[in-house]
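# no letters, just coordinates:
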């Protein structure tokens, strides 16, 4: 399935929409779209999001256990229910590892009876560390347990030698979501800091390590230490620059360039002691963190490590820990009134640690071969549409354009589920040992990644489960991946109008395909190697276009004084624009020159753009929106729906005109691919 590329787009029965005479109706409305959710009192040119979904948004009450709710979340709820049914059946089957894992999670009484006791050995090991070297070794041990205490350790392809695996190290050590939460002084951020300090105090007290009288001061010492770490951290915008993040260091380089941290002890404990080189993804941050590690009292460093462990394992401990964590991460950061019911959290936990063991059954029940075949066809059509765009591109040098076409031709789309399922036979699961299950599953996954070192790249590996409502592009493997659960209505419905399918899942697929040509993905060649294959003039012309997209995003004010970060969201904004562009081409190619039918008074183009807008139908709480704008590489969904303002065909479809809020003159519309 590598290298799909079509010489011409498919049409007729391969259009991936409702066929003539098809007696099966679409899952939503008469043609796959919820027209009742529209607000026709809003002019499309004033706000296309509200025009498409304003009535839906007014009527929706965000569920009490959600920070936001929309089409993606409706699908997530369905996937959770479907997976729950599988796990509850498995829980009644003796010896079923996923079933036993799930049963261990939903047993609230057992978790409450054990309290923090399952963590006592790990906490005791931290407290017993008599030196900074010993504590660094505990950092490595914690990483094996799934908790990144001071740095984040991963195994992945070497960007400049993508046929080889290499250990990768990323900055870490913070309990707030990002450096800006420590460094900015607006009222909302200050409130988040206060909630975090309360949480740290609670964890120290609940763990029994510290008296109630001493806990506030010790929590404050850890917070002050993290605030210094935050000042050393890179911004998220800098981190997403793959050229800046590629720094190959030997173990000796870490000692020389980031002195003060016991690197040898850490690498030995984490399993990287035999590695000739590692990727130091934020080198100046490591230098700063190492200096702080050497200068901070050992007692504070131990408290910091213990708190990272307690926070990481709080979801699996007694209800007092669960409640404390939710009060901070759920209520304070995201404004969510209620925690999710225990069954949902249990499903998510099993998916995290044994996702493919459940995914095999999920696919058998909920992703029939006919749906996969229709999705395969649509993906081929989208790749062909991107090929056409690349071949017609006028701002790129011909030689570069030829390389771009070759890169696209070498794509590997992965649709629905893996060709080879993971083997969990070596993972030991006990029905009465939730924390132990999480620890063993974390160590199992860590060792699975370590086993990659020195081996050929596993190009069949998936990094999402079939039940996830998501998709991704992997530049090192030159692939796009779409799990089964996201290939369902309203994103994709084999019985829906093709315009809706192409505007919905088509734009999402186009989005992921185009990530390989966004401001960072473009830096990887057809073999997945990070290499400079564009001319200087190509880069200059591309940057002129993307700078305009940054400015456009910066102009979106989502709350008073709160704007989208154009530089942070650039890659996703490029992909949104490209995705809708190539999906529109692919849709029209399926028409084979024939006019689209009028359905419910809507033209084919109108239905296409409404399908796109419905993908981003989301309502979000203010606290969650503030967090998203600070840390998320994606713009808020309301603004993503406004991507249409750059598309000429949208103006023709809806008659947006000068004077309307989101109207752009033709020469102001941004066209990249």
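All right, it came through fine. Please read these numbers as outputs of a predicted model, since none were measured by experiment.
# please count neighbours and contacts with C-alpha atoms only from this point.
OK.
# so how far is the longest strand seen in the chain off the chain centroid?
As assigned by DSSP state E, the longest strand anywhere in the chain is strand 161-171. Chain-centre distance of strand 161-171: 19 Å, with C-alpha atoms, centre = their mean, to the nearest Å.
# hmm, who's touching it?
150-158, 233, 272, 275, 277-282, 285-286, 452-457, 476-477, 527-529 (C-alpha atoms under 8 Å, 6 or more residues apart in numbering).
# adding another structure so you can compare the two:
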């Protein structure tokens, strides 16, 4: 999951030292599909039996022990929210009042059904009152204050050339489909998606009171404007290159770039400093400027109404909820049914009031000893990465020195922030769900905008504590592991080191290696977008990356549809390096200890690799796999297991695989980066 363009996410689970004298547990032997040879298909061997016995739940699009753990965390949050929402006399502005009343308002389905479209009618009326291009621009800023990022997004970001400073960043947004290719490419799957999208937009307008004919016309208007924006947008592969979105610009030059947009009024209204900023996609912003002149105001009003309806649908009555799920959840994602209401209300509370909810969550589910052990594990993996860099035979001493310098500046964040956000002035009521959503969104937007023009606050987090995920931020050179992902059942206090290093260890290594993947390697030790490679070493690094690209281009999810190697390059380097670094750290951890045990017939090395297969081996619906290979920088679960391990001699040795085995890449095709 990427919250910002620089965030590179990967799931992770905790490791804690098991108590002396406690029986050690190995891998989940019941998950193995022993009818398959590990050297033939390790994805199926490692946990094929678990997937066969645990089909994807109807409301989910991916499933594994890892995803089950993330859903368990939501049940834990539900318990917290139900407890605090039962009491209605909490002090106003307290954490308990805020999260309790928001959850209660979300769960009040009877009120939502009775209100229908009423909660957003004031905004719809304001859009009806738009008369000019200047009015359109004022409405765009109002939308941005509600975190409705159309047709562009504006927020705070670290300066690529001075990461200690926060500047305004303007990014391309404003599309209702996943990316530009859905509007422009001729393949049948994209054509079908366009037809389904037009139907979905029209259905939503009908729910808002339009006649069928007017709704179809409105949908065509929306699609026409979005298609023009899509034509001016970069594709997902181009967006992976930080240089492609690095366009530092003065405020004066921003006005010259887009002369029809009144940036003075926007920045005054938003109370933003008119200092240097970054425009990620200048061509896109020019197209927005052009459409302000060429597209009739009436069409802009239709476009704005659609994006308001789209943004608010989950907060309105049941027909709106069902319609948005029908396109995004069922058609695009493949889910069979919506998540239960309580779960969506938990997710809403986390999205809007995440650090308030996170305080209650971490008090109950993240003990200090878990944080201490994670800090120790990260330290071990950083040391292993240092050993790996020093041992590289393809990198020269000058580049090695720079790489080690960068490694030394890594900043790990574990569990939760040292300083919590103060939500006490957010107005949350039990009887006004959409009003609460707007209040929470406004708070988060103002909180973000307040950072612009200031020194970067390295104590801030880009994910909420209950989030079941992790990320690396190259400009701050930090790896972040929220408490929500540092939970059982993937980790057990009784697990062997091999099992723990195979799960958490690989993913810690994965996050560390993002600092040295195709994107991260372009940022130096201070987080600047600056080349620190010798020409010769850079060529060698890129050649090793091309090996990974070629490998993943050969992985098909269905006939005629394969991974985009350039899109998944960074995450695949992360998996490959993570597995190698974690294995090295595991071996070092055993020095000076009694020999690691063989359990259930599996050696420590076999436990390590099986643990990775069981951790990462997701079942994924076909529709979601198609979405992933189009726009997700992560490969599908099957190839996150098979891809890195098939390059590792240590895996081949652990399972005595023959040279011609499916899980052993030929020597001339074996990929080794870090």
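Looks like it came in fine. Here the structure is a predicted model, which is why all the values come from computation and not from measurement.
# related to what we said a few turns ago, go through whatever helix or strand comes next after the longest strand of the first structure and flag the buried ones.
Sequence order places helix 180-183 as the next helix or strand after strand 161-171 of the first structure, per DSSP states H and E. For helix 180-183 of the first structure, the neighbour count (16 or more other C-alpha atoms under 10 Å) marks 180, 181, 182 as buried.
# helix 180-183 of the first structure packs against which elements?
helix 187-206, helix 215-232 (3 or more C-alpha pairs under 8 Å, 6 or more residues apart in numbering; DSSP states H and E).
# now mean neighbour count too, for those helices, in CSV please.
Output for those, formatted as CSV (neighbours: other C-alpha atoms under 10 Å):
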stretch, mean neighbour count
helix 187-206, 19
helix 215-232, 20
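# mind checking which of those helices is nearest residue 659 of the first structure?
helix 187-206 (34.6 Å; C-alpha to C-alpha).
# average distance between the closest one and the second structure?
For helix 187-206 of the first structure, the mean distance to aligned residues of the second structure following superposition is 1.8 Å (mean C-alpha distance after the TM-score superposition for the first structure).
# so that helix matches what in the second structure?
The aligned range for helix 187-206 of the first structure in the second structure is 188-207, by TM-score structural alignment.
# what comes into contact with that stretch?
With contact meaning C-alpha under 8 Å, 6+ apart, stretch 188-207 of the second structure is reached by 177, 181-185, 212, 215-220, 223, 306, 309, 319-320, 323-324, 327.
# rewinding a little: in a markdown table: the helices and strands packed on helix 180-183 of the first structure, plus distance to residue 316 of the first structure.
Shown next, in a markdown table, are those (distance: least, C-alpha to C-alpha, whole Å):
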| stretch | distance to residue 316 of the first structure |
| --- | --- |
| helix 187-206 | 14 |
| helix 215-232 | 22 |
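# residue 641 of the first structure is nearest to which of these?
So among these, helix 187-206 is nearest, using C-alpha to C-alpha, at 26.7 Å.
# against residue 205 of the first structure, how distant is the residue of the first structure positioned farthest from its centre?
Centroid-distance maximum for the first structure: residue 213 at 40.3 Å, with C-alpha atoms, centre = their mean. Applying C-alpha to C-alpha, to the nearest Å, the value for residue 213 of the first structure to residue 205 of the first structure is 9 Å.
# got it, and residue 529 of the first structure?
For residue 529 of the first structure, the distance to residue 205 of the first structure - C-alpha to C-alpha - is 49 Å.
# likewise for residue 436 of the first structure?
23 Å.
# nearest residue to residue 612 of the first structure other than its sequence neighbours?
In space, and not counting its chain neighbours, residue 612 of the first structure is closest to residue 503: 4.4 Å by C-alpha to C-alpha, 6 or more residues apart in numbering.
# ugh, wrong one, residue 596 of the second structure
Nearest non-adjacent residue to residue 596 of the second structure (C-alpha to C-alpha, 6+ apart): residue 604, at 6.2 Å.
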